[in-house]
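Novice: got a predicted structure here, sequence first:
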Amino acid sequence: MLPEVSRWLERRSSIAADWPAQKLWEAKRAARAARVSVVLPALDEEATVGAIVGTIRTQLMERHPLVDELVVVDSGSTDRTAEVAARAGARVVHRDDILPRLPALRGKGEVLWRSLLVTTGDIVCFIDADLRDFSADFVSGILGPLLTDPSVHLVKAMYDRPLEIGDTVVPAGGGRVTELVARPLLNMYWPELAGFVQPLGGEYAVRRGLLERLPFPCGYGVETAMLIDALHLVGLDAMAQVDVGVRRHSHQDDAGLGRMAGEIWQAVLERLHRDGRVPKSAGGLNTVFAQFERDETGFRVRSHDVAAHERPPMAGIPEYRTRDALAG
């Protein structure tokens, strides 16, 4: 590991217990610090979204008024996600109602990008909506460095991520794409980012001034791209990570993880091309993935288009600039 990464790990790594909500609220009040928005991107998460929203509202809005705004962005759920989230106390916005002149693209990154138009916080905290046994530490922990140190611009959560299949639990088995795809790529091409324990984790908090300057891959490449682009824009020392314990959530099957890996590869290649480190292929990438399933007749091929699109930095979107002008 690079010496500067070792120094960064000592300087910019902490644990959630270092950032109790009461301490952060007192610091925020004393300094008249930034407004905080929490965003949950959600798709068919009625089983978990209510408990997450309820915990944040009770502990971080009512008991300790640390969070100013709690928004669930529904990306087309067919279950009761929106109803459950609203009843628990979140403001629910449908993805397709945000910036309607641009037809929505599939993917988590698309929802995160659009959420900037319907939130007002100077700090935006993203939390996945499928977490089980959710703790408010996931929010207060990653807000801690941002609310107490103006030189920090992005904070990622780190945690143990068990793989749970029925009654079987593999304590550290839940980060398959991280270990097989994202971590090798970051170590090889951006070794400064090798100290991030969970580079693909969905829990992180970022200053709006940085978020609005970032391009957003629409799919699963968004977290990898955000780390790489933030490194270019603000540098490693402006980034931090906080240990929040254990993260339990639903897991995709191997085929789904393969498609996720394809999107991450595309985000990485786009940045390697941008930096002139890898030439673009004249014919472009083949983004139709062949995957196989066995049925009673043998193996059957299924093809999936995993073409990854990117949205430009939000700062350049006219509706966003108009919104800022009206707010000013």
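Specialist: The structure has been received and is ready for your questions. Numbers count the residues shown, from 1 in each chain.

Novice: from now on I want contacts and neighbour counts done on CA atoms only, so please keep to that.
Specialist: Fine.

Novice: now the helices for the stretch 201-328 of the chain?
Specialist: 208-211, 222-234, 254-274, 318-327 (DSSP state H, counting those that start in this stretch).

Novice: wait, I meant the stretch 51-200 of the chain
Specialist: For the stretch 51-200 of the chain, applying DSSP H, counting those that start in this stretch gives helices covering 81-88, 108-115, 137-148, 176-177, 183-189.

Novice: circling back to that earlier point, could you dump the helices of the stretch 201-328 of the chain to a markdown table with distance to residue 73 and mean neighbour count?
Specialist: Putting the helices of the stretch 201-328 of the chain into a markdown table (distance: least, Cα to Cα, whole Å; neighbours: other Cα atoms under 10 Å) gives the following:
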| stretch | distance to residue 73 | mean neighbour count |
| --- | --- | --- |
| helix 208-211 | 17 | 18 |
| helix 222-234 | 16 | 19 |
| helix 254-274 | 21 | 18 |
| helix 318-327 | 17 | 12 |
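
Novice: for those helices, which one sits closest to residue 156?
Specialist: Closest approach to residue 156 among the helices of the stretch 201-328 of the chain (Cα to Cα): helix 222-234, 9.5 Å.

Novice: and here's the other structure:
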Amino acid sequence: MLDGGLTLLVLTALALFRERKKRPQKVSVVIPAYNEEKTVARVVRAAKECDLVNEVIVVDDGSEDRTAEEAEAAGAIVISHSVNRGKGEAMKTGLKHASGEIVAFVDADIKNIRPEMIEKMIRPVLEGEADLVKTKFKRKAGRVTLLTAKPLLRFFFPEVAHLEQPLSGQICARRKLLERVDFEPDYGVDIGIILDAVALGARIEEVDIGEIKHEMQPLERLHRMALQVVRTILDRAHKYGRVVLRWNVGKALNRMNLGVSLLALALATLFYTELPLASVLALGILGLGIALFSLAQLVYELLRVEGKKRRILRPFLHMHASVIMSLAVVAVLVGAMFSSIQIAHDRVEVNPLPRKVVWGEREVKAEGPYVVQYGRELKMGRNVLKVLDLKPDDVLVYQRGEYRVESAGRDNLLMVPTELARQLGIKPGNATDSEIRLAFRNITVKRKVEGPDVNIRVTAVLSATPDRAEALTVYVDGKKEAWIPVATRGGSVYVYVSGYGLIKLEDRSVVYVGNREILLKLEDTDIETLLLAPAEPTPFAVIELKMPSVRAVVE
């Protein structure tokens, strides 16, 4: 019995909660008015004809004409101030008396207001697409916006500088948001609401309601409005730390950029010029000192602003995006100057970061730096193999040791057995193309090449610099068996044919082994190789037929 009653209670609560969620939100329209007897009734009627509006309130701010009577006759709830207290105070009074969860403020002097204009500003808030909606519209005048508001907003509040008409008096927002903002007593109220909403993290949207017609304001009144708008923006800039973000943080960022740039210049000078080391170090120390001091100042200023619970990341990025990007680029360049820092017991070594860009017929790519490690086997990544002109399963012969080349999992990895590395003077860390080639120069390379009818054992010597290659092409009975590049540097190439003997290869040689014809050609190519033909009498290639020979004849 108790369980059944508890279940019924829970279901009833859920039903009431869902019913509350489905209940339409009430919308109030507040119209602040001062001496607007000619237009206020038209604005009230347009608001009442809007299907989304539940309540229309006119706040008569001490008018000296029939504003209150006209508004009441049009069907509005009228609340009157005994004296003129300013637009902001009238809006605050209207919010206090409004009963809607959503409140829209509409100016009382619009001559051509229509219900659909009011609906456009209400609907995004009603449907949860925005927390606050600001209107934009076509009109002839906008001097205060263009001459005062826009420049100051771009400087202190760049995240709302995209608003075309930030001073528009048509605003719609959720009541909970409006109760958290400060209402300026005068014409600074509209921009003040926007800037407070930005600081609170509200979603702000600007909607176009078409063309509206206002009475042209006299120059004296515009002057007073401009002063009030400027005062409000500067007040909010100080309140939300935008002065600090713009000036103090901006100066720290610029100085840090200067320091990092000097450090980058010093590093580039150190590695790529022959200027006196003392001068280069002095420049680097100066740059590093400026950068570290500016970083400390930057952190201090940011913490000073953040400590007051202000949202600073977005405005910080908006204000200083170009400087931050420039600083990031320079910082990356500084970081890229170092391939590795190796610390020994008696010294520290720093190497410039080696990278190269390869522009081929089919692709453009960056390669390097190459990572050198000690290991048990000799392993080379794809890019290292390409640098040394080697292939997996090649055998390197150095002094009395032989080392088979294996593929490494990383393209830029060179893993060298410890003993071989010490003999070659290779140290762990990063290396350039030239460093790798110099380390492996004069090492003998043994390679096996297999054709359909022949086995070929190649012996070559690694060079430190690539040379134009010639191609040893092997034909058996007219069929091409193998194509092997070799650099001669003007010397001779010797080939040993099993069953015949050693041949000093000319442009073309034909050998008969048994009843098989072997044609050897040495042809020019347009490629380069590190594989040098060994000195006489070591043959570059040893060719064996897969069928045993019976007799040999040479032409």
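Specialist: Yep, that arrived. What you see is a predicted model, and the numbers here were worked out from it, not measured in a lab.

Novice: looking at the helices of the stretch 51-200 of structure 1, which is buried most?
Specialist: helix 137-148 (a mean of 25; mean count of other Cα atoms under 10 Å).

Novice: ok so, going back, compare the helices of the stretch 201-328 of structure 1 and give me the one nearest residue 180 of structure 1.
Specialist: Residue 180 of structure 1 lies closest, by Cα to Cα, to one member of those: helix 254-274, at 8.9 Å.

Novice: what about the closest one, how far off from structure 2?
Specialist: When structure 2 is superposed, helix 254-274 of structure 1 averages 1.2 Å from its matched positions, counting by mean Cα distance after the TM-score superposition for structure 1.

Novice: that helix aligns to what range in structure 2?
Specialist: The aligned range for helix 254-274 of structure 1 in structure 2 is 219-239, by TM-score structural alignment.

Novice: one step back: can you redo the helices of the stretch 51-200 of structure 1 as TSV with distance to residue 267 of structure 1?
Specialist: Output for the helices of the stretch 51-200 of structure 1, formatted as TSV (distance: least, Cα to Cα, whole Å):
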stretch	distance to residue 267 of structure 1
helix 81-88	29
helix 108-115	12
helix 137-148	25
helix 176-177	14
helix 183-189	11
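
Novice: next, count neighbours for residue 243 of structure 1.
Specialist: 22 (other Cα atoms under 10 Å).

Novice: what sits against it?
Specialist: With contacts defined as Cα atoms under 8 Å, 6 or more residues apart in numbering, the neighbours of residue 243 of structure 1 are 13, 14, 15, 16, 141, 157, 158, 159.

Novice: I'd like to know how far it sits from residue 52 of structure 1.
Specialist: Taking Cα to Cα, to the nearest Å as the measure, residue 243 of structure 1 falls 18 Å from residue 52 of structure 1.

Novice: look up how far residue 136 of structure 1 lies from the counterpart of residue 183 of structure 2 in structure 1.
Specialist: Aligning on TM-score structural alignment places residue 183 of structure 2 opposite residue 216 in structure 1. Between residue 216 of structure 1 and residue 136 of structure 1 the computed distance is 27 Å (Cα to Cα).

Novice: same question for residue 113 of structure 1.
Specialist: 24 Å.

Novice: just to revisit the earlier point, out of the helices of the stretch 51-200 of structure 1, the one nearest residue 325 of structure 1 is which?
Specialist: Ranked by Cα to Cα, the member of the helices of the stretch 51-200 of structure 1 that lies closest to residue 325 of structure 1 is helix 108-115, at 17.8 Å.

Novice: just how off-centre is that closest one within its chain?
Specialist: Remark: helix 108-115 of structure 1 is offset 9 Å from the chain centroid, using Cα atoms, centre = their mean, to the nearest Å.
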